[in-house]
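Participant: mind looking at a prediction? Sequence and model below.
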Amino acid sequence: MPPPKDLDPYADPRAFYGAELRRLREAAGLSQNELGERAFCSGTYIGLFEAGERRPQLEISRALDELLGSGEHLQRLCRLAQTSKVAGYFADAAELQRRASSIGSFTSMLVPGLLQTAAYARALTRSAHPFAATDFIEGHVRTRMERASLLDSPTAPVLWVVIHEAGLLLPVGGRTVMAEQLSHLAEQAESRPRVVTQVLPFSAGAHPCLHASMTLMQFTDAPAVVYTEAAYNGQLVEEPLLVENYRSAYDLARAAALSPEASLDRIASAAKEFATR
């Protein structure tokens, strides 16, 4: 589990939550493992909360308040720490992406968020929220573009993306937007050595990832996790056996995909088709 580390409890709400949890746990004379056992989670999970490396959850905070006799203290801090620019169901995954050493992504119909252009992200957001105000749409677009700055970090993770060929052909936002998006996708793969893109062709037929989009995040100091997403919800998968199943499915999809070089040719071809229609 993460060793205790000194945090500035006033750095942000998550750090304050972690500092308070550690204070209450130590006052109760419990180790991280002991508290985890009583809360039906692992000591590692408690350690991640205390280190400010995981966004606290209301259900576990309620259990911890009961165990530590702290009223609703941790629950109130949890609500404060859960404030996020991204959708609540994606907030944990967004935070984990920043810590990951590698990110493996499979998408069946869309370009992954970290590689989207503003126009493409805008068209997607508008399709999901057709009656939303412009400020709402633009806020989502800005947040997505801010997340993409992760790839500019000196410690950027290796991003290995597998996109089904269908994702190159779906005209999100129209021909001009798609031509720009696909050109951007190719440029990112060519200019960033830590970004690898593959296309899974229609000729591959059925495959284990056919029914889901998934993101596999691996870390140097923690077990791998998987994030799966649908239209209006997502799920973080941490159970080791399920994570391994997703990892196997991702590896099979990657093996069935075109080589990175052939994939760039297919992306460029699709971009040209949209530009010249």
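Facilitator: The structure has been received and is ready for your questions.
Participant: C-alpha from now on. contacts and neighbour counts both.
Facilitator: Will do.
Participant: strands along the chain, start to end?
Facilitator: Assigned by DSSP state E, the chain shows strands spanning 102-107, 158-164, 195-200, 213-218, 225-229, 234-237.
Participant: residue 125 is nearest to which of those?
Facilitator: Evaluated over those, closeness to residue 125 peaks at strand 225-229, with 14.7 Å, by C-alpha to C-alpha.
Participant: this is the other structure I want to compare:
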Amino acid sequence: MTLDTESATPALCRLQLGSELRRLRLEADLSGAYVVRKLLWSPSKLTRLETGENATVEQADIMALSEIYGIDNETRALLMEYAAVTKTRRDWWQSPEYRPVIEPGFRAFLGLEATAASLHNYAAEYVPGLLQTEAYVRVIHQSAYRRLSTEEVVRHVAIRMNRQAILRRSRDPLKYTAIINEAVLRRRIGGADLMREQLAHIVEQAETLPNIRVQVVPFTAGAHAGMNGSFELLRFPDGAGPRSIVYLENLADAWVSRREQSVSLYADAFADIQALAPGQEESLAMIKKAIKEH
């Protein structure tokens, strides 16, 4: 996949750059251990480059790898362009305004979310972040994260709203499937008016944006594979970065897992939950009923 580096984001350039570097290393039939030994690097440095985890990529590192891999001039020039983007532009979540309130695990997730082709989300306790209204986000952070100052809450609300832009981006908007536990519809966050507004927002998004699918797991479904908690499963464009990753979070921490065993476990769980849940039309009818009941 070739990117338009004039408009590409740093996150997408890092992901594509990492994918290309790994491909070129394998084509050269070189092990990671050989490369880091040759360049006197730590193993983690090469891993971060190949997975797109570094905030910036040094062009000197690209030159060094190009020599070892025997990369042709045209490919080398493109890789250098990718690296230049990571040095000269900044993803919105890396700005001084937001960076202080974003934990490292969540920061890693934001970079991956911004480059994903699709996201499957099971939400057990509250409305999924990409479908939340400003008022709902504000109350969640005021209630669940009481250590936050008023200014920090404002920043977290802005972060959540910025994230939602991926659903409406003009080029390849994120394909988003959200499965919501029925308890989320019933739990009154911030009062009846706020909940009606929030649930109506979910319906509007699902009915107007073709890249969004919403389903609800009813109480009558009984025990299911999502009862251990919420999770998000991200998949990426062909040829860009890892095939899939899982994102998990709790009150104290957030982390990304690329382990094939973990990804497979959560992919199977999502498929099982989706099979239990009614389709979108019936699920939206459940949400509309909940609006009236609030």
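Facilitator: Thanks, I have the structure now. Source: prediction; values computed, not measured.
Participant: superposing both, give me the TM-score.
Facilitator: Structural agreement between the overlaid chains, expressed as a TM-score with TM-score structural alignment, normalised by the length of the first structure, amounts to 0.74; 238 aligned residues with a C-alpha RMSD of 3.6 Å.
Participant: now the strands of the first structure in a markdown table, with mean neighbour count?
Facilitator: Listed next are the strands of the first structure as a markdown table, based on neighbours: other C-alpha atoms under 10 Å:
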| stretch | mean neighbour count |
| --- | --- |
| strand 102-107 | 23 |
| strand 158-164 | 23 |
| strand 195-200 | 24 |
| strand 213-218 | 23 |
| strand 225-229 | 21 |
| strand 234-237 | 16 |
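Participant: dump these to TSV, plus distance to residue 26 of the first structure.
Facilitator: Supplementary listing: the strands of the first structure in TSV, determined by distance: least, C-alpha to C-alpha, whole Å:
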stretch	distance to residue 26 of the first structure
strand 102-107	34
strand 158-164	38
strand 195-200	43
strand 213-218	31
strand 225-229	29
strand 234-237	29
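Participant: out of those strands, nearest to residue 79 of the first structure?
Facilitator: Evaluated with C-alpha to C-alpha, these place strand 234-237 nearest to residue 79 of the first structure, the distance being 19.1 Å.
Participant: so where is the closest one in the second structure?
Facilitator: Mapped onto the second structure using TM-score structural alignment, strand 234-237 of the first structure covers residues 254-257.
Participant: average gap between that stretch and the first structure?
Facilitator: Per the superposition on the first structure, stretch 254-257 of the second structure and its aligned residues are separated by 1.1 Å on average (mean C-alpha distance after the TM-score superposition for the first structure).
Participant: what's the offset of that stretch from the middle of its chain?
Facilitator: Using C-alpha atoms, centre = their mean, to the nearest Å, we find the averaged C-alpha position of stretch 254-257 of the second structure to lie 10 Å away from the chain's own average C-alpha position.
Participant: other residues contacting it?
Facilitator: Taking contacts as C-alpha atoms under 8 Å, 6 or more residues apart in numbering, the residues outside stretch 254-257 of the second structure that touch it are 103, 105, 106, 108, 109, 245, 246, 247, 248, 249, 263.
Participant: how does it look with 6 Å?
Facilitator: When contacts are taken as C-alpha atoms under 6 Å, 6 or more residues apart in numbering, the neighbours of stretch 254-257 of the second structure outside the stretch itself are 105, 106, 245, 246, 247, 248.
Participant: find the nearest non-adjacent residue to the fourth one, please.
Facilitator: Nearest in space to residue 246 of the second structure, with sequence neighbours left out and distances taken as C-alpha to C-alpha, 6 or more residues apart in numbering, is residue 233 at 4.7 Å.
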